[in-house]
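Enquirer: okay, sequence plus prediction incoming.
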Amino acid sequence: MRSITRVLLALALVAAAAPGDTAGNPARPDRYEACLDASGGVTVEMLDCAEVELSWLNSRLNGHYGEAMAVLPADQRVALRDLQRAWIRYRDLDCGFLNDQALAGSSGLLLQSSCLIDKTRVRVGAMKDIEARARMLFKGDVAN
């Protein structure tokens, strides 16, 4: 059973460290993979690596969100805010479920972190697209 958990954990971490995402956003394999490699498989250190990567991704996500909000009309800003809040709730519940399935042990925490990174990477790409469409449709318009 432990070997299956280790294999699943290794696959999850490789997926989280994969360069780029489906929206063409570059990952930071130079930092994230190097951090994971340097962790020596120590859970606490791997979780620290994941925290740094997730923080970086959230910063990018918030940047694109803010830029989109700056050009959208008021009604669409409210819609985007509601959409983003719902997505955050979904992401956190979905990734928390992985932790719950692993009985909240260290492997669960690693799976949850990997899930948060994967989903946030994809969302950064989606938000980047939302920002680009907002700029294209509402450029020159002053957001109210």
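Expert: Here it is on my side, so go on. Residues are numbered from 1 along each chain as shown.

Enquirer: switch to C-alpha atoms for all contacts and neighbour counts from now on
Expert: Will do.

Enquirer: quick one: Leu110 and Leu9 touch, right?
Expert: Yes: counting by CA atoms under 8 Å, Leu110 touches Leu9, with 7.2 Å between them.

Enquirer: one more structure, for comparison:
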Amino acid sequence: MIVRFSAVCGLALWASCGLAADACRDPQTQAEMTYCAGEDYTLADRELNAVYARVRAAVPEAERERLRAAQLAWIKLRDLDCDLAAFGVRGGSIESMTITGCKTQHTNQRIEWLRSLLAESL
């Protein structure tokens, strides 16, 4: 937790200094790569929330609690899977980037799965 917290704090300071604006075009340092992984995850998470809201609106009211429970369980599974995926780099400078990249990949897969629910309901 301390490693992640300090990395996030450092990245927040780095971004607030204006250094992050062009960094994701061609990240060269570990800090840039970690920052860019965070940016990718932020975009995926926003899209996930938008698609989830559309699915929630499309499913019958009687199914909404199942959808909510499934989504919460999926989030927990994603986070645990991604924490495990970083076992080989635990404590290293790429740990947080590895976890974030994993979360982005799983989130994008979930987006596609949720979209398939929308396609089936049409």
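Expert: Yep, it's here. These figures come from a predicted structure and were not determined experimentally.

Enquirer: more neighbours: Leu110 and Leu9 of structure 1, which one.
Expert: Leu110 (24 against 17; other CA atoms under 10 Å).

Enquirer: spatially, what comes nearest to the more buried one if we skip its sequence neighbours?
Expert: Leu47 (6.6 Å; CA to CA, 6 or more residues apart in numbering).

Enquirer: aligned to that neighbour, what sits in structure 2?
Expert: Aligned counterpart of Leu47 of structure 1 in structure 2: Thr34 (TM-score structural alignment).

Enquirer: what segments of structure 1 are helices?
Expert: Listed from the start of the chain, structure 1 has helices (DSSP state H) covering 2-17, 29-38, 43-71, 74-101, 106-138.

Enquirer: most tightly packed of these?
Expert: Stretch with highest mean neighbour count among those: helix 106-138 (a mean of 20; mean count of other CA atoms under 10 Å).

Enquirer: just the angle between it and helix 2-17, please?
Expert: Going by axes from the mean of the first three to the mean of the last three CA atoms, to 10 degrees, helix 106-138 of structure 1 is angled at 20 degrees with respect to helix 2-17.

Enquirer: other SSEs contacting helix 106-138 of structure 1?
Expert: helix 2-17, helix 43-71, helix 74-101 (3 or more CA pairs under 8 Å, 6 or more residues apart in numbering; DSSP states H and E).

Enquirer: CSV for these, including distance to Leu36 of structure 1?
Expert: CSV is the format used below for these (distance: least, CA to CA, whole Å):
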stretch, distance to Leu36 of structure 1
helix 2-17, 9
helix 43-71, 6
helix 74-101, 20
